[in-house]
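**Student:** Sequence plus the predicted model coming up.
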Amino acid sequence: MHRSFDEGYRLLPQYCEQVNRTNPGSIASVYGNPIDNCFQRLFISFQASIYGFLNGCRLLLGLVRTYLKSKYLGTLLLATGFDGDGALFSLAFGVVNEENDENWLWFLSELHDLLEINTENMPPRLTILSDRQKGIVDGVEAYFPTAFHGICMRHLSESFQKEFSNMTLVNLLWEAAHALTEIEFEAKTLEIEEISQDAAYWIR
């Protein structure tokens, strides 16, 4: 807040050491580019967040990103749980130089290690929600093979609308997503198929 951005980046290793020392059980690591040692990645999960997620949250994780607006830009990656009231509960965050498949794979690897260290067995019922970024899809398959990977309906709906630009189809897609049984889902999918076989194939 009171110094230069450059000084802030230089202090990150010291900050991570302090987090690990004063918050036992926390995970805080900063990584530099091996060529010039410039900032590349940061991963932080506080012990209270880890304990709270494993002992008070549903086994559901949302993976999201947001772009940073500071001088050096970058991307904030987040793993967010949901408590018993459905409120967001932050488990871990990472800061990376850019959003790409390699950085998502790294983040999911760190997340896997965090959960493995703090549980006897990786929760087999874990559900992960995200968009369809290739790095996330590959990372979930590699590091959470027993998890169910659901795609965020907002992202799915946006992709579907770009592909077919038909609001009737988009509305039917949402109705299919809200179906409570497989029979109801199939009925909505058949309605979509009557309008566009390509759209039904895209959904399936």
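**Tutor:** Received the coordinates, thanks.

**Student:** From here on, just use CA atoms for contacts and neighbour counts.
**Tutor:** OK.

**Student:** Okay, strands next: where are they in this structure?
**Tutor:** In the chain, the strands defined using DSSP state E lie at 27-32, 39-45, 60-67, 75-82, 88-96, 127-130, 148-151.

**Student:** then this one, side by side with the first:
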Amino acid sequence: MLRSNTLWLRDYANEVQRCNPDTTVKIDVYGKEDLEKTTRMFRRIYVCLGALKRGFKEGGRELLGLDGAFMRGKYPGQMLTAVGVDANNGIYPVAYGIVESENQYSWTWFLTCLAFDLFSNSNFTFITDRQKGLLPIIAKLFPSVEHRFCVRHINENMNLTWKGGDYKEMLWRCATSTTIVKFQKNMDDLKNYNKKAHEWLSKIPPEHWSRAYFSGIPCKHDIAAIHDMADNCMDVGTSEDWVHESYKLQTWMNVYSHKINPVNGRDLWSDKAMK
């Protein structure tokens, strides 16, 4: 039996879930459901593939970047994404959604779906650009998380007024400071270079800076202290024992051990998916 175009999306979602266990697909439509109508007007879709969901949880790095991008072509809209970072600092996709526009309502819907998949009481750190209204949504749905602004977006906004490589270099020195003292020194350097640029950057609350105070990898001072303890007959193990589990090779292998299965063409969809 032929299916109408309006039902192909649900059939596709069923097939994705059949081929990829533990996958979440949620479809949102305009208006109230009317059982007498056979079609609905599409508004949003959320997808979190089971393999990516399991791999993200294996990684041990509860870091998620949120962003939106315009859709081009025949069907306009926006794509919302949640991406993690693997042990090699590579981008690891977790979930995506196609929505009508990037606004408070679509982000609330997307993050509600994400909270269901990843547990809202986890100690995530979210990194975002400076979308208005997004922080209260995150705080409500993920009460235990921290938040940081994306330095690349800060640089792009800064570059609108203060152009040149010097500003970018000083900004990244601030962002990669490994101690509070170094951060403050780098901020003072910017202040001496351009007071207005320093005032603009200082408006970002310190708790929202994505600074590298703790990376999970011992710095040279930590290594020196570990060797000193070893010289004093303390059992400190190896230097690798002090590295966070998320950076170890076995963890990286576990993350990518989950397979994303391809989806059959529509002619091969099962009777169950077609119902």
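**Tutor:** Structure received. Only a predicted model underlies this, so the values are computations on that prediction, with no experimental measurement involved.

**Student:** before we move on, back to that, for my notes, please list the strands of the first structure in CSV and give distance to Asn166 of the first structure and mean neighbour count for each entry.
**Tutor:** Below are the strands of the first structure laid out as CSV (distance: least, Cα to Cα, whole Å; neighbours: other Cα atoms under 10 Å):
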stretch, distance to Asn166 of the first structure, mean neighbour count
strand 27-32, 46, 18
strand 39-45, 41, 20
strand 60-67, 27, 18
strand 75-82, 32, 22
strand 88-96, 33, 22
strand 127-130, 24, 20
strand 148-151, 21, 17
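
**Student:** Format these as CSV; extra columns: distance to Ser159 of the first structure.
**Tutor:** Shown next, in CSV, are the strands of the first structure (distance: least, Cα to Cα, whole Å):
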stretch, distance to Ser159 of the first structure
strand 27-32, 34
strand 39-45, 29
strand 60-67, 16
strand 75-82, 21
strand 88-96, 25
strand 127-130, 13
strand 148-151, 11
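
**Student:** who wins for proximity to Tyr15 of the first structure among these?
**Tutor:** strand 27-32 (8.5 Å; Cα to Cα).

**Student:** ok now do Leu77 of the first structure, which residues does it touch?
**Tutor:** Residues in contact with Leu77 of the first structure (Cα atoms under 8 Å, 6 or more residues apart in numbering) are 63-66, 93-96, 107.

**Student:** ok, and those in the second structure?
**Tutor:** Retained contacts for those in the second structure, judged by both residues aligned by TM-score structural alignment, their matches' Cα atoms under 8 Å, are 63-66, 93-96, 107.

**Student:** What count of nearby residues applies to Lys220 of the second structure?
**Tutor:** Neighbour count for Lys220 of the second structure, taken as other Cα atoms under 10 Å: 9.

**Student:** That should have said Ile50 of the first structure, apologies.
**Tutor:** Here the number of neighbours of Ile50 of the first structure (other Cα under 10 Å) works out to 20.

**Student:** before we move on, back to that, could you dump the kept ones among the contacts of Leu77 of the first structure into JSON lines with distance to Leu78 of the first structure added?
**Tutor:** Below are those laid out as JSON lines (distance: Cα to Cα, whole Å):
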{"residue": "Leu63", "distance to Leu78 of the first structure": "6"}
{"residue": "Val64", "distance to Leu78 of the first structure": "5"}
{"residue": "Arg65", "distance to Leu78 of the first structure": "6"}
{"residue": "Thr66", "distance to Leu78 of the first structure": "8"}
{"residue": "Phe93", "distance to Leu78 of the first structure": "4"}
{"residue": "Gly94", "distance to Leu78 of the first structure": "6"}
{"residue": "Val95", "distance to Leu78 of the first structure": "9"}
{"residue": "Val96", "distance to Leu78 of the first structure": "11"}
{"residue": "Phe107", "distance to Leu78 of the first structure": "9"}
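
**Student:** and which of the residues you listed is nearest Gly150 of the first structure?
**Tutor:** Leu63 (10.6 Å).

**Student:** mind listing what the equivalent of the closest one over in the second structure touches?
**Tutor:** Under the alignment (TM-score structural alignment), Leu63 of the first structure maps onto Leu66 of the second structure. Residues in contact with Leu66 of the second structure (Cα under 8 Å, 6+ apart) are 80-83, 126-129.

**Student:** Give me the most central residue, the first structure.
**Tutor:** Leu63 (1.2 Å; Cα atoms, centre = their mean).

**Student:** Quick one: closest of the strands of the first structure to Ser165 of the first structure.
**Tutor:** Nearest to Ser165 of the first structure among these is strand 148-151; the distance by Cα to Cα comes to 19.9 Å.

**Student:** what stretch of the second structure does that closest one fall on?
**Tutor:** Mapped onto the second structure using TM-score structural alignment, strand 148-151 of the first structure spans residues 146-149.

**Student:** That stretch vs the first structure, average offset?
**Tutor:** Its aligned residues in the first structure lie a mean 1.4 Å from stretch 146-149 of the second structure after superposition (mean Cα distance after the TM-score superposition for the first structure).

**Student:** rewinding a little: tell me the spacing between the residue nearest to the centre of the first structure and Ala92 of the first structure.
**Tutor:** Going from Leu63 of the first structure to Ala92 of the first structure by Cα to Cα, to the nearest Å gives 10 Å.

**Student:** Can you pull the residues that touch both of these two?
**Tutor:** Overlap of the contact sets of Leu63 of the first structure and Ala92 (by Cα under 8 Å, 6+ apart) consists of 78-80.

**Student:** can you tell me which of those residues lies nearest to Thr146 of the first structure?
**Tutor:** For these, the nearest to Thr146 of the first structure is Ala79 (17.7 Å; Cα to Cα).

**Student:** what do we get in the second structure for Glu99 of the first structure?
**Tutor:** Looks like Glu99 of the first structure aligns to Glu102 there (TM-score structural alignment).

**Student:** Am I right that that match is in contact with Gln78?
**Tutor:** Yes - with contact defined as Cα atoms under 8 Å, Glu102 of the second structure reaches Gln78; the gap is 6.4 Å.

**Student:** Need the residues touching each of the two.
**Tutor:** Residues touching both Glu102 of the second structure and Gln78 (Cα under 8 Å, 6+ apart): Gly68.

**Student:** and Ala200 of the first structure, what does it touch?
**Tutor:** Ala200 of the first structure neighbours (Cα under 8 Å, 6+ apart): 189-190, 192-193.
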